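S.K.: 3D model of this:
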Amino acid sequence: MTYTTLIAAEDLSRHVHDADWVVLDCRHDLTAPDAGRDAYESGHIPGAQFARVDEDLSDKSPGPHGEFRGRHPLPERTAFVETLRRWGVNHGTQVVAYDAQGGMFAARLWWMLRWTGHEAVAVLDGGIQSWQALGLPLATTPVSRPRGNAMPNYPLVSTVSADDVMANLTNPVYTVIDARAPDRFRGENETLDPVGGHIPGAKSRFFKDNLQADGRFKPEDQLRADFSALSIAPEKTIMQCGSGVTACHNLLAMEIAGLRGAALYPGSWSEWCSDKSRPVATGN
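M.R.: As a prediction, this is how the structure comes out:
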């Protein structure tokens, strides 16, 4: 069986030692960059390797003209495929990503593998907490795997640029959905967003609204109803957030709900607001 959206801790426990399964720990803290690595070293799912959000899942170099591309811009696809090979990912490998934040960071890795054309990737539903809730063991030993042979294939997802989003303001075809917390969307959180507000016309869908109280994703039918209430057509939707990370959580939730085709704006708000010529809206 191939897992392409979510996997339960019970199912992962039966495969965690399989030779062609790769488990990646994506724990991270936006305000404490070393917290994820520290948590990994204190205890991780056996066999898991650590995926660094700021380095493995991002390339913070500027654009071709020196422009700022956001807090977590995407690496080149070929460079990320090389990272997958370092982790031991092959063409048919089942990849499982997890974190301790409800999938906030694991969903970014899920999306990025799909971006390379790799379909067999899933997020651990409920994160490492669901693993621990079953009394399953954690490990502290370093993990090393044989180099993989992953190759880039046709992307299973799409992206848009800041120019595409700007053009959409004058010729609105797409709906922009913002995954940040409501206070950030309104422009009231200066700690994470020194320039507050949102892209004009955007709608708010806080990524945590995809989760149940226990940290697991809502059922498929409930997610479908939630996104349908936004009156959007998936293939005419752009997902964004602060830096292109938590927007992937909404994309995963839509995939679970069978609502496919939305695009990611990787630069998201951090790139958008860095150019003072781009318009900003505040409030609701």
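S.K.: hey, let's count contacts and neighbours off CA atoms from now on
M.R.: OK.
S.K.: contact partners for L113?
M.R.: 119, 121 (C-alpha atoms under 8 Å, 6 or more residues apart in numbering).
S.K.: element containing the most centrally placed residue in the chain?
M.R.: When C-alpha atoms, centre = their mean is applied to the chain, the residue found nearest the centroid is R108 (2.0 Å). In this assignment (DSSP states H and E), R108 forms part of helix 106-115.
S.K.: on that earlier part again, the residue nearest to the centre of the chain is in contact with N250, isn't it?
M.R.: No: R108 is beyond contact range of N250, at 10.3 Å (criterion: C-alpha atoms under 8 Å).
S.K.: any idea how far the helix holding R108 is from the chain center?
M.R.: 6 Å (C-alpha atoms, centre = their mean, to the nearest Å).
S.K.: show me the contacts for P266.
M.R.: By C-alpha under 8 Å, 6+ apart, the contact list for P266 reads 72-74, 159-161, 240, 243-245.
S.K.: distance of it relative to L230?
M.R.: Separation of P266 from L230 (C-alpha to C-alpha, to the nearest Å): 21 Å.
S.K.: same check, this time on P200
M.R.: Counting by C-alpha to C-alpha, the gap from P200 to L230 is 16 Å.
S.K.: with P46 instead?
M.R.: With C-alpha to C-alpha as the criterion, P46 and L230 are 40 Å apart.
S.K.: neighbour count for the two, which is higher?
M.R.: Applying other C-alpha atoms under 10 Å to P46 and L230 shows that P46 carries more neighbours, namely 18 against 13.
S.K.: just to check, the more buried one is in contact with A139?
M.R.: Yes: between P46 and A139 there is a contact at 5.1 Å, judged by C-alpha under 8 Å.
S.K.: please provide the structure for the following sequence as well, for comparison with the first:
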Amino acid sequence: MYATLISAQQLAALSDKTTVVVDCRHDLMDGQAGKNAYDAGHIPGAVFANLDTDLSGSKHNADGVFAGRHPLPNTDDLLAVLRRLGINQDTQVIAYDAHGGMFAARLWWLLRSIGHASVAVLDGGIAAWISAGQTLQTEVASHVVGNIQVKDSLTTQVNVQTVLQNLQATADVQLQVIDARAADRFRGENETIDPVGGHIPGAKNRFFKDNLQADGRFKSAQELRQEWQALFTDPTKAIMQCGSGVTACHNLLALEVAGLGGAALYPGSWSEWCSDASRPVATGTV
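M.R.: Here you go, the predicted structure:
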């Protein structure tokens, strides 16, 4: 079973018919870019999942309150998508993208959130697959509808109320918020992406790309562990967030690779947080 990362060579060697490969390529500025890329060429047998429509839910809660740009899908909707992709209880799922795992990690986290441990991200993405001498196909793949069910969750998440209450907590019980956005967004200097700039007070910045080597593959477990332990000592007292709860999953994957599991995801992240002007905002560096 692969539960964090899988190399291109390992994926190419898999012959188990229970494996489902999912193409998660996406562009935050162009919602059709991922499907267009899939149609132009994808890993043989791979099916496609769209971040906006398959791996996210409604942008507003039942009461009409904005919940962020990419809220989590409700469980029934998520199950319907996963079954349509052909995922069963015993399926080994492999997720990949062309962005260092920033979108594939979302599917990895979602499957773990419903207790499915057999899910891994292709280390280095489609570029690593091509570099390994593997081919692409343009035929649209399909699978028989799957039967995946919900089991005990392997993840933890917190809501905006928990994050807000954490700001008033005493130092000995406070949770450390880690923001996965680029440094300029964290500092509040990128109005194009974040019209309301800044970060949650007390948060630390760990850009998700800092988890990667120059070739787009993840750093070693030892290197990741050393870097992450400089930010906190207990991962169970850490909250991962980003712009909309997507790239925060990349940091959570890196923590699992490092053997530092247990951190929580704040799904609404900055897009939800800054939608209410009464919530405090910090700018600059920590």
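S.K.: in the second structure, which residues correspond to the very next helix or strand once past the helix holding R108 of the first structure?
M.R.: Next in sequence after helix 106-115 of the first structure, counting helices and strands by DSSP H and E, comes strand 121-124. Using TM-score structural alignment, the residues of the second structure aligned to strand 121-124 of the first structure are 119-122.
S.K.: now do stretch 158-166 of the first structure
M.R.: Stretch 158-166 of the first structure maps onto residues 156-164 of the second structure, going by TM-score structural alignment.
S.K.: give the buried residues for stretch 55-74 of the second structure.
M.R.: By 16 or more other C-alpha atoms under 10 Å, the buried positions in stretch 55-74 of the second structure come out as 55-59, 66-73.
S.K.: please enumerate the helices of the stretch 51-200 of the first structure.
M.R.: Ranges of helices in the stretch 51-200 of the first structure, per DSSP state H, counting those that start in this stretch, are 77-86, 106-115, 127-133, 162-170, 182-186.
S.K.: buried deepest among those, which one?
M.R.: Of all the helices of the stretch 51-200 of the first structure, helix 106-115 has the most neighbours on average by mean count of other C-alpha atoms under 10 Å, namely a mean of 26.
S.K.: give me the mean distance between that helix and the second structure.
M.R.: Here helix 106-115 of the first structure, set against the second structure after superposition, deviates by a mean of 0.4 Å using mean C-alpha distance after the TM-score superposition for the first structure.
S.K.: tell me the angle of that helix relative to helix 77-86?
M.R.: On the basis of axes from the mean of the first three to the mean of the last three C-alpha atoms, to 10 degrees, helix 106-115 of the first structure is oriented at 110 degrees to helix 77-86.
S.K.: burial of W270 of the second structure, as a residue count?
M.R.: Neighbours of W270 of the second structure (other C-alpha under 10 Å): 27.
S.K.: how about P194 of the first structure?
M.R.: A count of neighbours around P194 of the first structure, defined by other C-alpha under 10 Å, yields 13.
S.K.: how close does it get to E188 of the first structure?
M.R.: For P194 of the first structure, the distance to E188 of the first structure - C-alpha to C-alpha - is 9 Å.
S.K.: which residues in the second structure form strands?
M.R.: In the second structure, the segments counted as strands under DSSP state E are 5-6, 19-23, 47-48, 92-96, 119-122, 176-179, 204-205, 238-241, 264-265.
S.K.: number of residues surrounding the residue mapped onto A40 of the second structure from the first structure?
M.R.: If you follow A40 of the second structure across to the first structure using TM-score structural alignment, you land on S42. Look at S42 of the first structure: counted by other C-alpha under 10 Å, it has 12 neighbours.
S.K.: name the nearest residue to S42 of the first structure, sequence neighbours excluded.
M.R.: T140 (6.2 Å; C-alpha to C-alpha, 6 or more residues apart in numbering).
S.K.: translate that neighbour into the numbering of the second structure.
M.R.: Using TM-score structural alignment, the equivalent of T140 of the first structure in the second structure is T138.
S.K.: so its match versus A132 of the second structure, what's the distance?
M.R.: Taken as C-alpha to C-alpha, the span from T138 of the second structure to A132 of the second structure is 19 Å.
S.K.: same check, this time on L28 of the second structure
M.R.: Distance of L28 of the second structure to A132 of the second structure, computed by C-alpha to C-alpha: 28 Å.
S.K.: can you check L78 of the second structure too?
M.R.: Using C-alpha to C-alpha, we find L78 of the second structure at a distance of 32 Å from A132 of the second structure.
S.K.: A62 of the second structure too?
M.R.: 47 Å.
S.K.: ok, now D179 of the second structure?
M.R.: 33 Å.
S.K.: also A117 of the second structure?
M.R.: Taken as C-alpha to C-alpha, the span from A117 of the second structure to A132 of the second structure is 26 Å.
S.K.: who's more crowded, the two?
M.R.: Shown here are A117 of the second structure and A132; by other C-alpha under 10 Å, A117 has more neighbours (23 against 13).
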